[in-house]
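*Asks:* pasted the sequence and its predicted model underneath.
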Amino acid sequence: MKIELPKPIANYVEANARLDVEGMLKPFAVDAVVLDNGDRHEGHAELRTLLEEAVIPVKAIFTPDTVRHESGQVVLKGPAHGDFKGSPIRFTYRFTLDNDAIKALEITL
């Protein structure tokens, strides 16, 4: 089942499926903030480090299977598969968009 996503989020998800760091970074605003597992990453340089150190080595691919809009955010849920303990693990991704860019992303279990 294919779900309809706003373009910047769809671009991020599609790039993640290819493990394409540049493609995953492109939809984010320059000053975007990602909260992942309690850690805060701000701006493209920190996001690149996060992707290169935590996503690419373990081939972590998030495949959303539900989407809802809540309090101005786009909330996705689905499994992440990869070469990591417990794979697959279900995650919730809460995206905040601004001017066709991802302004913030919070990733939780």
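*Replies:* It's in. Numbers count the residues shown, from 1 in each chain.
*Asks:* going by C-alpha atoms from here, please, whenever you check contacts or count neighbours.
*Replies:* OK.
*Asks:* in space, what's closest to residue 95 - neighbours in sequence excluded?
*Replies:* residue 105 (4.6 Å; CA to CA, 6 or more residues apart in numbering).
*Asks:* give me the element the one you found is part of.
*Replies:* Counting by DSSP states H and E, the element that carries residue 105 is strand 101-108.
*Asks:* presented hereafter is structure B, for comparison with structure A:
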Amino acid sequence: MPPPIARYFAGKNAGDFGTGLAGFSESAVVQDEGHRHEGPAAIRAWMEETSARYNDKAEIKRAARNGDEIEVTAQILGTFPGSPITLRFRFTLEGDRIARLEIES
């Protein structure tokens, strides 16, 4: 697992949003639940809001790399109907930073 992606999951799971955000580029974009979050401030706000709303924790089940794209499958546990669920996290890296993250069921 590339370090910026490992930091994202470790930080998000621990509620340490600074660590979770550290691997994202300044122009990074997150696409989740039909919403686009662009730039560090918006991404941090998204992390904080989803953690507060869902109290979600990810357990990584699989990761596969294809060039600069890494797809991670994780079981998500939280305080939401249907928990746990399995989601796919598609990361695009530019160098050693996350440029894009798309989350899908």
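*Replies:* Okay, I see it. Values in this document were obtained by computation on a predicted structure and should not be read as measured data.
*Asks:* can you pull the TM-score for these?
*Replies:* Here the TM-score for the pair of chains, by TM-score structural alignment, normalised by the length of structure 2, is 0.92; 105 aligned residues with a CA RMSD of 1.3 Å.
*Asks:* still on that earlier bit, what's the counterpart of the residue nearest to residue 95 of structure 1 in structure 2?
*Replies:* Taking TM-score structural alignment, the alignment pairs residue 105 of structure 1 with residue 101 from structure 2.
*Asks:* contacting residues for that match?
*Replies:* 29, 30, 31, 89, 90, 91, 92 (CA atoms under 8 Å, 6 or more residues apart in numbering).
*Asks:* now the second one: which helix or strand?
*Replies:* In this case it means residue 30 of structure 2. Since the elements are taken from DSSP H and E, residue 30 of structure 2 ends up inside strand 24-32.
*Asks:* okay, that strand sits on what stretch of structure 1?
*Replies:* Per TM-score structural alignment, the counterpart of strand 24-32 of structure 2 in structure 1 is residues 28-36.
*Asks:* what's the answer for stretch 7-14 of structure 2, then?
*Replies:* Per TM-score structural alignment, the counterpart of stretch 7-14 of structure 2 in structure 1 is residues 11-18.
*Asks:* buried residues in that stretch, which are they?
*Replies:* Using 16 or more other CA atoms under 10 Å as the burial criterion, the residues of stretch 11-18 of structure 1 that qualify are 11, 12, 13, 14, 15, 16.
*Asks:* next one: stretch 74-87 of structure 1
*Replies:* Neighbour counts using 16+ other CA under 10 Å place 74, 75, 76, 77, 78, 79, 80, 81, 82 of stretch 74-87 of structure 1 among the buried residues.
*Asks:* got it, and stretch 86-106 of structure 1?
*Replies:* Result for stretch 86-106 of structure 1 [16+ other CA under 10 Å]: buried residues 88, 90-97, 101-106.
*Asks:* what's the most distant pair in those residues?
*Replies:* Greatest spacing in the buried residues of stretch 86-106 of structure 1, by CA to CA: 88 and 101 (27.9 Å).
*Asks:* re the thing from before, JSON lines for the buried residues of stretch 74-87 of structure 1, including secondary structure and distance to residue 23 of structure 1?
*Replies:* Below are these laid out as JSON lines (DSSP: H, G, I helix; E, B strand; the rest coil; distance: CA to CA, whole Å):
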{"residue": "74", "secondary structure": "strand", "distance to residue 23 of structure 1": "20"}
{"residue": "75", "secondary structure": "strand", "distance to residue 23 of structure 1": "21"}
{"residue": "76", "secondary structure": "strand", "distance to residue 23 of structure 1": "19"}
{"residue": "77", "secondary structure": "strand", "distance to residue 23 of structure 1": "21"}
{"residue": "78", "secondary structure": "strand", "distance to residue 23 of structure 1": "20"}
{"residue": "79", "secondary structure": "strand", "distance to residue 23 of structure 1": "20"}
{"residue": "80", "secondary structure": "strand", "distance to residue 23 of structure 1": "18"}
{"residue": "81", "secondary structure": "strand", "distance to residue 23 of structure 1": "19"}
{"residue": "82", "secondary structure": "coil", "distance to residue 23 of structure 1": "19"}
